[in-house]
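Participant: mind looking at a prediction? Sequence and model below.
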Amino acid sequence: MNKQKITLAVTGLNNTDNPGAGVPFIRGIKESEAFDARIIGLVYENLEPGIYMENLCDRIFQIPYPSSGSDELIERIENIHQQEHIDVLIPNLDAELFSFMKNEGRLRSRGIQTFLPNLKQFQEREKDKLPEFGKKYDIKVPGSINMSTLGQIKDLEDKYNYPVMIKGQFYDAYVAHNEEQAKQAFHTIASKWGFPVIAQEFVKGTEVNVIALGDGKGNTIAAVPMRKQYITDKGKAWGGITLADEKMMELTRSIISKTKWKGGMELELIKTNGGEYYLIEINPRVPAWVYLAVGAGQNIPEALVKLALGMDVQAMTKYKIGKMFVRYSYDAIVDLEKFAAISMNKEI
């Protein structure tokens, strides 16, 4: 079988203790039976580990933060496109998605394909709107309060018992066992991610997750559930195992069907001791553990790129149960010239 040659641009090469999905996404594409991909790595920082991994990317370009403005970011992508002729662009970080969704038509007119949720889908599942999302789609979600001032923390005890979850609108979540811890988490998150800061009711149970892919028409193309085996102090999975759980699969298919979700997603759920499921978060892109799905038999990166190119994709309904991933730290020794090149020239 002849593989189709494509040029694929990928963000999220920050493979640290708070990893992006870029590196495992690229690994999935390199195992694809459909594509022979030239990989363009797009980075925000000159120390993102994916820059220095051997045989991962063919070229690396530094791009401006979305906070610099969507136009500046997209103009940089267009400049890179003139050199590399990008066929498909896969963004992997929450904070950049709005800029790419907003400019999806502009990118397409240049010949750069994406496969992203639309703005309505993206906005209605935001953490500060999750209670309304739950009511609309008949899904159990914890109660929450959107906070913009420190004084609102005093109101928490009137509504919820400690502990409570304190979350940022994009990233970071802390368990607060008392008012002082809640204030500390509020300051940390507000300074990093701005407002609102979300206080979410703590639901006791086991955290489980589903990675899924929707075709934008209500069909679930892929879905793999897992349970975190090891969690870092940032709440990130450092190990996990695939599960046989039909209720999680039914919930996933229902959400994708009702929302007509387009693109990758991760559902974060709490399974209570009574067997109920509470949706605590929807991440609007593939998670950093996407390679577990590949190892379990569903190459979601390949399927996502196919959808972006308008190819027919058959739904994947089987996966291997009991497959585990274990993430680890690895010291890469690199020459200073590579660091200097990305720092000075903004490309390698």
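Facilitator: Received, thanks.
Participant: hey, let's count contacts and neighbours off CA atoms from now on
Facilitator: Noted.
Participant: quick one: buried residues of the helix or strand where Phe61 lies?
Facilitator: Taking DSSP states H and E as the criterion, Phe61 maps to strand 59-62. Residues of strand 59-62 classed as buried by neighbour count (16 or more other Cα atoms under 10 Å): Ile60, Phe61, Gln62.
Participant: and which of the residues you listed is nearest to Tyr319?
Facilitator: Ile60 (33.3 Å; Cα to Cα).
Participant: right, and the closest one touches Ser343 too?
Facilitator: No - if you go by Cα atoms under 8 Å, Ile60 and Ser343 don't touch, sitting 11.4 Å apart.
Participant: can you pull the contacts of the closest residue to Cys57 other than its chain neighbours?
Facilitator: Nearest residue to Cys57, sequence neighbours excluded (Cα to Cα, 6 or more residues apart in numbering): Ile39, at 5.0 Å. Listed by Cα atoms under 8 Å, 6 or more residues apart in numbering, the contact set of Ile39 reads Thr7, Leu8, Ala9, Val10, Ile26, Leu56, Cys57, Asp58, Arg59.
Participant: got another one to weigh against that:
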Amino acid sequence: MLPSPVSDSHLPTTDHPKRRCTVAVTGLNAIDSPGPGVAVIRALREAAEFELRVIGLSYEALEPGIYLHDLVDKTYQLPYPSAGTQVLLERLREIHEREGLDVIIPNFDAELPNFARLVPRLEALGIRTFLPTLGQLEARDKLNLRAFGEEHGLLVPRQRPLHRADELAAAAEQLGYPLVVKGKFYDATVAHTLEQARQAFHQLSAKWGLPVIAQEFVPGHEINVAALGDGQGGTLSAVPMRKLYITDKGKAWAGITLEDETLLQLARRFVQGTRWRGGCELELMRAADGRLYVLEINPRFPAWIYLTAAAGQNQPAALLRLALGLPVEPWTTYAVGRMFIRYAWDLITDNHEFHQISALGEL
């Protein structure tokens, strides 16, 4: 399977003047457990039809994307999601008054409910998004995933929500060891003993809150699919990737695109069943008997999303077109065997830049 040319029906390269667009992107923490923001921006920068001004939206002063000035033109800090929608709206209004935002692309699970609630008010300001609805977010939530799988014929490992550490023993008796202990938004630990499970529970609850989720361990090969839904049940893009190297945090440090119609069908079934709107990632496990289990469905682009652009389906650029109300036709082909290998390097910046973002909330 070869990559399809990027045609006018997908992401046009045109002789007409480029469309100017100011797009704000979150998720700039390009660390060992990276956010998707930097990869999203890299893909957006390759959309030849746009002349982009990219505004970074950060939560911490040490998010590396803040200082990647070849990718990010200006950065503003946002209040943490726990501050609520009104505080977020006020900050976005301030930024919009200065920058004239056309589109915002949020990339963190924890911030998406606030942004989804604000969609009508953002549109009133002239800021566009292309986000899943609150109902769609709830349908694929970790706590509801098992029921969703049963409704739509998807295999999901057995799981139990945990509100207290003393519930772990009963969960382990039901689900067995190894036991996967998962945070409400992020992170997971494979526990082989009750003591390990308790330690994971306390760490994850302190970081992400309650409930913590105990999930049945399914041995096999990890596979991920990045997909883009049009909000009407149609899948505009789906690119499967097998992890070649996984960090101790469970993050893919290397991966390769796969040719597998079963994976694409599963992604289409999810998008159709939810009428998914925007980007998402299906985290899957292929068991020894070949069956595919859905471990998680992340409601935004994954950190490896630039691989979709490299494989011929630039999902972030397509989402930008959708947010602007421009047409996007479904892709049918992509490059199989295209690999990514993540690497770490030392980004050098000046101390005054760090102090400026820390003290003033912008850089």
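Facilitator: The structure has been received and is ready for your questions. In this text, all values refer to a predicted model and were calculated from it rather than measured experimentally.
Participant: just the TM-score for the two chains, thanks.
Facilitator: The TM-score (TM-score structural alignment, normalised by the length of structure 1) is 0.99; 348 aligned residues with a Cα RMSD of 0.8 Å.
Participant: quick one on the thing from earlier: which residue in structure 2 lines up with the residue nearest to Cys57 of structure 1?
Facilitator: Aligned against structure 2 by TM-score structural alignment, Ile39 of structure 1 finds its counterpart in Val54.
Participant: list the buried residues of the helix or strand containing that match.
Facilitator: Following DSSP H and E, one finds Val54 of structure 2 within strand 50-58. Of all the residues in strand 50-58 of structure 2, those buried under the rule 16+ other Cα under 10 Å are Phe50, Leu52, Arg53, Val54, Ile55, Gly56, Leu57, Ser58.
Participant: how near is the first one to Thr308 of structure 2?
Facilitator: If you measure Phe50 of structure 2 against Thr308 of structure 2 using Cα to Cα, to the nearest Å, the figure is 18 Å.
Participant: kindly report the same for the third one.
Facilitator: The gap separating Arg53 of structure 2 from Thr308 of structure 2 is 22 Å, by Cα to Cα.
Participant: for Leu204 of structure 2, same thing?
Facilitator: Counting by Cα to Cα, the gap from Leu204 of structure 2 to Thr308 of structure 2 is 31 Å.
Participant: pretty sure Pro117 of structure 1 contacts Gly263?
Facilitator: Yes - between Pro117 of structure 1 and Gly263 there is a contact under Cα under 8 Å: 5.9 Å.
Participant: can you pick out the residue with more neighbours from those two?
Facilitator: It is Gly263, of Pro117 of structure 1 and Gly263, that has more neighbours when counted by other Cα atoms under 10 Å, with 26 against 23.
Participant: can you pull the contacts of the more buried one?
Facilitator: If a contact means Cα under 8 Å, 6+ apart, then Gly263 of structure 1 has Phe115, Leu116, Pro117, Leu213, Gly214, Asp215, Gly216, Pro284, Arg285, Leu304 as its contacts.
Participant: can you tell me how far the residue in structure 2 that it lines up against is from Gly149 of structure 2?
Facilitator: Using TM-score structural alignment, the partner of Gly263 of structure 1 in structure 2 is Gly278. Remark: distance between Gly278 of structure 2 and Gly149 of structure 2 (Cα to Cα) = 20 Å.
Participant: quick one: the helices in the stretch 151-300 of structure 2, in order.
Facilitator: Under the criterion DSSP state H, counting those that start in this stretch, the stretch 151-300 of structure 2 contains helices at 168-175, 194-208, 261-274.
Participant: any idea how far the lengthiest strand in structure 1 is from the chain center?
Facilitator: In structure 1, assigned by DSSP state E, the strand with the most residues is strand 220-231. Put simply, strand 220-231 of structure 1 sits 13 Å off its chain's centre (Cα atoms, centre = their mean, to the nearest Å).
Participant: any buried residues in it, and which?
Facilitator: Thr220, Ile221, Ala222, Ala223, Val224, Pro225, Met226, Arg227, Lys228.
Participant: likewise for stretch 149-168 of structure 1?
Facilitator: Within stretch 149-168 of structure 1, the residues that count as buried by 16+ other Cα under 10 Å are Ile153, Leu156, Tyr160, Tyr162, Pro163, Val164, Met165, Ile166, Lys167, Gly168.
Participant: sort out which one of these lies nearest Ile241 of structure 1 for me.
Facilitator: Using Cα to Cα, Met165 comes nearest to Ile241 of structure 1 of the buried residues of stretch 149-168 of structure 1, at 24.5 Å.
Participant: I figured the closest one hits Ala176, correct?
Facilitator: Yes - counting by Cα under 8 Å, Met165 of structure 1 does reach Ala176; the two are 6.1 Å apart.
Participant: Val203 of structure 1 pairs with which position in structure 2?
Facilitator: Correspondence of Val203 of structure 1 to structure 2, assessed by TM-score structural alignment: Val218.
Participant: from Glu49 of structure 2, how far off is that match?
Facilitator: Taking Cα to Cα, one finds Val218 of structure 2 at 44 Å from Glu49 of structure 2.
Participant: kindly report the same for Ala252 of structure 2.
Facilitator: Taking Cα to Cα, one finds Ala252 of structure 2 at 31 Å from Glu49 of structure 2.
Participant: next: Leu210 of structure 2.
Facilitator: Per Cα to Cα, Leu210 of structure 2 is found 44 Å from Glu49 of structure 2.
Participant: Thr85 of structure 2 now?
Facilitator: 33 Å.
Participant: what of Pro157 of structure 2?
Facilitator: Pro157 of structure 2 is 43 Å from Glu49 of structure 2, by Cα to Cα.
Participant: and if you look at Leu292 of structure 2?
Facilitator: Counting by Cα to Cα, the gap from Leu292 of structure 2 to Glu49 of structure 2 is 38 Å.
Participant: who has more neighbours, the two?
Facilitator: Leu292 (22 against 18).
Participant: map the more buried one onto structure 1.
Facilitator: In structure 1, Leu292 of structure 2 lands on Tyr277 (TM-score structural alignment).
Participant: Gly361 of structure 2 now?
Facilitator: For Gly361 of structure 2, the residue aligned by TM-score structural alignment is Lys346.
Participant: now do the contacts for the residue nearest to that match when sequence neighbours are not counted.
Facilitator: In space, and not counting its chain neighbours, Lys346 of structure 1 is closest to Gln62: 4.9 Å by Cα to Cα, 6+ apart. The neighbours of Gln62 of structure 1, taking Cα under 8 Å, 6+ apart as the test, are Leu42, Val43, Tyr44, Glu45, Asn46, Ile342, Lys346, Glu347.
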